[in-house]
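Asker: I'd like to go over a predicted model; first the sequence, then the structure.
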Amino acid sequence: MQAQQNSEIPSIGSFSRVDGVQYAQGKSAPLLADLLLPKSTALAPAIIFIHGGGWIGGTRDWPDVLMKPFPEHGYVAMYIDYDLSPGARFPTALGECKAAVRWLRAHAAQYHVDPNRIAVAGVSAGGELAALVALTAGDQRYEGIGEFREFSSSVKAAILYSSDLDLTTFSEKDESINAYLGGSCLEQHTLCLQASPQFNLSGKLPPIFIGHGNADKDVPYSQFVNFVAAYKQAHGPITTFIAEQGPHSYVKQPQWFQANMDATFLFLQKNL
């Protein structure tokens, strides 16, 4: 599987980008990624961004505005597609996200990435996947598809925005969860727990940044509160950002955008 060569990378403002690189083969089509690269050729830390959409929708270019600050601050930003439900059920997408980590580590020299400084980030359902990538390091059940098995899929940190953290709290009739799991949480109880970051807090926990709006009507704020409490109880390093009166989409709203980004980069400076 050949990636685009650096000589072909176009320059855009303060960073360069590569679009449509295949990182793995999905269930019915190639899985693609876009990369935003800092101008410096020094080895840089990298963030792999996983989009939201309730596991049934969304594309890797949403929200593009969220990723542009990363290369401007010296981080490689890679944002990926993954197979959606109902065509793909848990843990297919999780395995594909881990394949993206391995791919980036395998191509670290080409894109000037420090392979020891890779983090994962996600919004909403993408935050659920990002959390699980970070929390299930070394668990062979979730390694999924893709090449480069000689490389690790572990990450050093995770960034979670408005994330689904406990699937057991949603309605048994929730269409997204039913498509993702192949049934309700009651019907797919074991899978539901495996797919809920809230119930995957064991072993050595990685540093996590977690942001949430306390007026979120899609993913209840109580999920954020409960996850943070459990993470601290498990002695995990966690940094929080609360968007006062913020909705589910707080992360891209002007009144919270800069403060959230400032807090994110402060977290990354300390942990990546």
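Answerer: Sure thing, it's come through. Residues are numbered from 1 along each chain as shown.
Asker: going forward, measure contacts and count neighbours with C-alpha atoms only.
Answerer: OK.
Asker: isn't residue 89 right next to residue 182, touching?
Answerer: Yes. In this structure, residue 89 is within contact of residue 182 by Cα atoms under 8 Å, at 6.5 Å.
Asker: From residue 84, how far out is residue 148?
Answerer: 23 Å (Cα to Cα, to the nearest Å).
Asker: if you go through the stretch 1-150 of the chain in chain order, where are the helices?
Answerer: Per DSSP state H, counting those that start in this stretch, the stretch 1-150 of the chain carries helices over the ranges 64-67, 69-72, 92-106, 125-135.
Asker: correction: the stretch 151-272 of the chain
Answerer: 175-181, 189-194, 221-233, 254-271.
Asker: nearest to residue 61, of those?
Answerer: helix 254-271 (17.5 Å; Cα to Cα).
Asker: got the buried residues for the closest one?
Answerer: Along helix 254-271, these residues count as buried under the neighbour rule (16 or more other Cα atoms under 10 Å): 256, 260, 261, 263, 264, 265, 267, 268, 271.
Asker: what about residue 53, neighbour count?
Answerer: Using other Cα atoms under 10 Å, the number of residues around residue 53 comes to 15.
Asker: That one touches residue 128, doesn't it?
Answerer: No. Using Cα under 8 Å, residue 53 makes no contact with residue 128, being 11.2 Å away.
Asker: mind checking which of the helices of the stretch 151-272 of the chain is nearest residue 47?
Answerer: With respect to residue 47, and counting by Cα to Cα, the nearest of the helices of the stretch 151-272 of the chain is helix 254-271 at 9.9 Å.
Asker: got the contact list for the closest one?
Answerer: 156, 157, 159, 207, 209, 211, 239, 241, 243, 246, 250, 251 (Cα atoms under 8 Å, 6 or more residues apart in numbering).
Asker: Quick one: distance of that helix to the chain centre.
Answerer: Helix 254-271 sits 16 Å away from the centroid of its parent chain (Cα atoms, centre = their mean, to the nearest Å).
Asker: just to revisit the earlier point, which of the helices of the stretch 1-150 of the chain sits closest to residue 200?
Answerer: Ranking the helices of the stretch 1-150 of the chain by proximity to residue 200 (Cα to Cα) places helix 125-135 first, at 6.5 Å.
Asker: coming back round to it: more neighbours: which of residue 148 and residue 84?
Answerer: More neighbours surround residue 84 than the other of residue 148 and residue 84, with 21 against 17 (other Cα under 10 Å).
Asker: which residues does the closest residue to that one other than its chain neighbours contact?
Answerer: Of all residues not flanking residue 84 in the chain, residue 56 sits nearest, at 5.0 Å (Cα to Cα, 6 or more residues apart in numbering). Counting by Cα under 8 Å, 6+ apart, residue 56 touches 84, 85, 86, 176, 179, 180.
Asker: Provide the count of other residues in contact range of the second one.
Answerer: Which is residue 85. Residue 85 has 21 nearby residues by other Cα under 10 Å.
Asker: My guess is it contacts residue 178. True?
Answerer: No. The criterion here is Cα under 8 Å, and residue 85 misses it with residue 178 at 9.2 Å.
Asker: got another, please set it beside the one above:
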Amino acid sequence: MQLSFYRRCGWVLMPGLLVIASCYPSLAQTPTLARDTSFTVYSALAKARKADPTITLARPAVPATIRARMNVPYCTAGGRTLQLDVFYPKARRRGGYPAVLLIHGGGWRSGDRSQHVPMAQQLAARGFVAVTAEYRLSTEAPYPAAVLDLKAAVRWMRANARAYRINSKQIATWGFSAGGQLAALLGTTNEETRFDSLACNTRYSSQVQAIVDVDGILAFIHPESGEGDDRKSTSAATYWFGSPKTERPDLWRQASALTYVGPHTPPTLFLNSSVDRMHAGRDDMMQQLSQLNIYHEQHTFPDAPHPFPLFNPWFQPTLNYTVDFLNRVFGGSSKTNN
């Protein structure tokens, strides 16, 4: 039996947002504080190679034109310091460079920011400041902790724009899988101040100007979604929310980017594998973006496994689509070879 997390816990009321005060979900939903290594680049590669032995891990040479700052603290949350890595061009540019916050996947429970260091390095070589940030996973803190953390990461980027040559008017989110869901949610909630409750760099905005969603779900309660089916085992989203969708559907909708699509939604790029359930709600969101005359693109890689952006032959086209889209949105001039 799974009791509702939210009926059993104490709460602190913040502007427009309930925040957990002193209680965690019981049974299988209890945050363990132990690292979950169920999703790694190498375990995903081994699984993908069972279907296609030609798949290889994307590890391009580190460009000589970039700099890196690793393990930079960006906020304290839940009693510990959150960190990020920054990759940026060596050359200075008047007005700074567009920036991209890269968000890793792993079912809101596993994975880490090192997954996308190769992508961040290549983006920096193409004229972007790329930031890979950690966030609290469901083993440590349930929703909305991850959202609060990543909003704080965007504010840190603006607070440190001069040091890292960031154009603070041109910040995008880029995320894969659970990270794609979070990237889309950050962008569609630009007007939702309820998610800006962490007391870090509060003088700065967490708004972003573009979204790149790489196989991330857009709506949790949707005919295409596989999240919330707990018949055989607890789904990743149920762990994250701390409550089944049958008990708190309002919470599951609150975390769905599709819920917030409106006139202020930024231009969006959808990059997808052949696994349809990984982009539940995408077509509905694209329809709404079309009605609102908001620029968007969608590209699917036929027969690609879900973790395709981590592997060859999909890494380079994922990079190219990302750079082309961001240059179109931000008015850049980087060139790619499609």
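Answerer: Cool, the structure landed. Just so it is clear, the model here is predicted, and its values are computed rather than measured.
Asker: Can you give me the TM-score here?
Answerer: Once superposed, chain against chain, the TM-score is 0.90 (TM-score structural alignment, normalised by the length of structure 1); 260 aligned residues with a Cα RMSD of 1.8 Å.
Asker: Let me know which of the helices of the stretch 151-272 of structure 1 is the nearest to residue 144 of structure 1.
Answerer: Across the helices of the stretch 151-272 of structure 1, residue 144 of structure 1 has its closest neighbour in helix 189-194 (14.8 Å, Cα to Cα).
Asker: The closest one vs structure 2 - mean distance after superposition?
Answerer: Helix 189-194 of structure 1: mean distance to aligned residues in structure 2 after superposition is 0.6 Å, counting by mean Cα distance after the TM-score superposition for structure 1.
Asker: Show me what residue 41 of structure 2 aligns to in structure 1.
Answerer: Aligned counterpart of residue 41 of structure 2 in structure 1: none (TM-score structural alignment).
Asker: Now do residue 119 of structure 1 against residue 221 of structure 1, distance only.
Answerer: 24 Å.
Asker: Also residue 126 of structure 1?
Answerer: Distance of residue 126 of structure 1 to residue 221 of structure 1, given as Cα to Cα: 17 Å.
Asker: between these two, who's got more neighbours?
Answerer: Higher neighbour count among residue 126 of structure 1 and residue 221: residue 126, with 28 against 19, using other Cα under 10 Å.
Asker: I figured the more buried one hits residue 57, correct?
Answerer: No. With contact defined as Cα under 8 Å, residue 126 of structure 1 does not reach residue 57; the gap is 10.7 Å.
Asker: Relative to residue 64 of structure 1, how far out is the aligned partner of residue 256 of structure 2 in structure 1?
Answerer: Under the alignment (TM-score structural alignment), residue 256 of structure 2 pairs with residue 196 of structure 1. To residue 64 of structure 1, residue 196 of structure 1 is 26 Å away according to Cα to Cα.
Asker: which of these two has more neighbours?
Answerer: residue 196 (19 against 12).
Asker: Could you measure from that one over to residue 241 of structure 1?
Answerer: According to Cα to Cα, residue 196 of structure 1 and residue 241 of structure 1 sit 21 Å apart.
Asker: And for residue 22 of structure 1?
Answerer: 34 Å.
Asker: between the two, who's got more neighbours?
Answerer: A count of neighbours by other Cα under 10 Å puts residue 22 above the other of residue 22 of structure 1 and residue 241, at 21 against 15.
Asker: so what's the closest residue in space to that one that isn't next to it in sequence up against?
Answerer: Closest residue to residue 22 of structure 1 apart from its sequence neighbours, by Cα to Cα, 6+ apart: residue 32 at 4.4 Å. Applying Cα under 8 Å, 6+ apart, one finds that residue 32 of structure 1 lies in contact with 20, 21, 22, 23, 24, 80, 81.
Asker: hmm, which of those are the buried ones?
Answerer: Among the contacts of residue 32 of structure 1, those buried by neighbour count (16+ other Cα under 10 Å) are 21, 22, 23, 24, 80, 81.
Asker: Can I get the residues you listed in JSON lines including distance to residue 43 of structure 1?
Answerer: Output for these, formatted as JSON lines (distance: Cα to Cα, whole Å):
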{"residue": "21", "distance to residue 43 of structure 1": "20"}
{"residue": "22", "distance to residue 43 of structure 1": "22"}
{"residue": "23", "distance to residue 43 of structure 1": "20"}
{"residue": "24", "distance to residue 43 of structure 1": "24"}
{"residue": "80", "distance to residue 43 of structure 1": "21"}
{"residue": "81", "distance to residue 43 of structure 1": "25"}
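Asker: out of those, which one sits closest to residue 229 of structure 1?
Answerer: The closest of these, once distances to residue 229 of structure 1 are taken by Cα to Cα, is residue 80, at 30.1 Å.
Asker: That closest one - nearest residue in space that isn't next to it in sequence?
Answerer: Nearest non-adjacent residue to residue 80 of structure 1, counting by Cα to Cα, 6+ apart: residue 33, 4.3 Å away.
Asker: Check residue 132 of structure 1 too.
Answerer: Leaving aside its chain neighbours, residue 132 of structure 1 sits nearest to residue 197 (6.0 Å; criterion: Cα to Cα, 6+ apart).
Asker: how many neighbours does the one you found have?
Answerer: Residues within reach of residue 197 of structure 1, counting by other Cα under 10 Å, total 25.
Asker: corresponding residue for residue 117 of structure 2 in structure 1?
Answerer: Correspondence of residue 117 of structure 2 to structure 1, assessed by TM-score structural alignment: residue 64.
Asker: re the thing from before, determine which two of the contacts of residue 32 of structure 1 are furthest apart.
Answerer: 20 and 24 (11.6 Å).
Asker: Contacts only, for the residue most central in space within structure 2.
Answerer: Closest residue to the average C-alpha location of structure 2: residue 179 at 2.8 Å, with Cα atoms, centre = their mean. Residues near residue 179 of structure 2 by Cα under 8 Å, 6+ apart: 102, 103, 104, 105, 106, 108, 213, 216.
Asker: Check the spacing between it and residue 235 of structure 2 real quick.
Answerer: 16 Å.
Asker: pretty sure residue 200 of structure 1 contacts residue 137?
Answerer: No. Proximity of residue 200 of structure 1 to residue 137 does not meet the contact threshold set by Cα under 8 Å, at 10.9 Å.
Asker: re earlier: possible to save the helices of the stretch 1-150 of structure 1 as JSON lines with distance to residue 168 of structure 1?
Answerer: As requested, the helices of the stretch 1-150 of structure 1 are exported to JSON lines (distance: least, Cα to Cα, whole Å):
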{"stretch": "helix 64-67", "distance to residue 168 of structure 1": "29"}
{"stretch": "helix 69-72", "distance to residue 168 of structure 1": "33"}
{"stretch": "helix 92-106", "distance to residue 168 of structure 1": "18"}
{"stretch": "helix 125-135", "distance to residue 168 of structure 1": "13"}
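Asker: Before I go, just wanted to say thanks for your time.
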